[in-house]
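Participant: have a look; sequence and predicted model below, questions after that.
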Amino acid sequence: MPKPYPREFRDDVVRVARARESGVTLAQIARDFGVHEMTLTKWLRQAAVDDGERPGTSTSESAELREANRRIRLLEQENEVLRRATA
């Protein structure tokens, strides 16, 4: 899996794409920054969700869900160890 782009880089690319002049395509901006056009499209879509312009799960909510799921898995494992120890 390729290494993810830094948050600052993604924010800069999205800012440039949003402020583009008429006639400048997303493909041109993506090419200039060395990312795939679909990657830029996904970044723009996620930025719209994060800004509240579109419905969906924001980046912060997604991170909270990942952390909660990780914690649940850990607690389930600990519970299973305790259950086996008492049996």
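Facilitator: That came in fine, so what should we check first?
Participant: only C-alpha atoms for contact and neighbour calcs from this point on.
Facilitator: OK.
Participant: what distance do you get for L26 to L82?
Facilitator: Noted for L26: a distance of 55 Å to L82, by C-alpha to C-alpha, to the nearest Å.
Participant: so for those two, which residue has more residues nearby?
Facilitator: The neighbour comparison of L26 against L82 (other C-alpha atoms under 10 Å) goes to L26, with 18 against 11.
Participant: here comes the other one, which I'd like you to weigh against the first:
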Amino acid sequence: MAMEARQDPARSRGAIARIAGQLDVHPEALRGWVRRAEVDGGLRPGTTTDDGARILQLEKENAELRRANTILRQASAFFAAELDRPKK
């Protein structure tokens, strides 16, 4: 409804505030929802909701792999030091 009103030049001025009042939501909340819908629909540049979720998942996976690599590196250094000790 809000996206349609914004596309119509006769109704676009103040459309978000007017529709937000009809829906009993804050105008900035509605404006954010419209922007998100435009990005997801390809009408506005930006990161889509799906891409954002995928990026977040990949960042978490990357952090976990970095932690695992650190643990493996430390374990490797520990065991290498044990092998280098002179035997009695």
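Facilitator: Nice, I can see it. As the structure is a computational prediction, the values presented were derived from the model and not from experiment.
Participant: TM-score them against each other, please.
Facilitator: Put the two chains on top of each other and the TM-score (TM-score structural alignment, normalised by the length of the first structure) is 0.67; 72 aligned residues with a C-alpha RMSD of 2.2 Å.
Participant: show me the contacts for the residue most central in space within the first structure.
Facilitator: For the first structure, T59 is the residue whose C-alpha lies nearest the centre (C-alpha atoms, centre = their mean; 5.5 Å). Contact analysis of T59 of the first structure by C-alpha atoms under 8 Å, 6 or more residues apart in numbering lists 46, 50.
Participant: helices or strands up against the strand or helix carrying E4 of the second structure?
Facilitator: Element membership of E4 of the second structure, judged by DSSP states H and E, is helix 2-7. The contact analysis (3 or more C-alpha pairs under 8 Å, 6 or more residues apart in numbering; DSSP states H and E) places helix 2-7 of the second structure against helix 15-23.
Participant: list the buried residues of the helix it packs on.
Facilitator: 15-20 (16 or more other C-alpha atoms under 10 Å).
Participant: stretch 48-57 of the second structure corresponds to what range in the first structure?
Facilitator: Taken onto the first structure by TM-score structural alignment, stretch 48-57 of the second structure occupies residues 58-67 there.
Participant: what's the longest helix in the first structure?
Facilitator: helix 59-86 (DSSP state H).
Participant: mean per-residue distance, that helix versus the second structure.
Facilitator: Average distance, helix 59-86 of the first structure versus aligned residues of the second structure after superposition (mean C-alpha distance after the TM-score superposition for the first structure): 0.6 Å.
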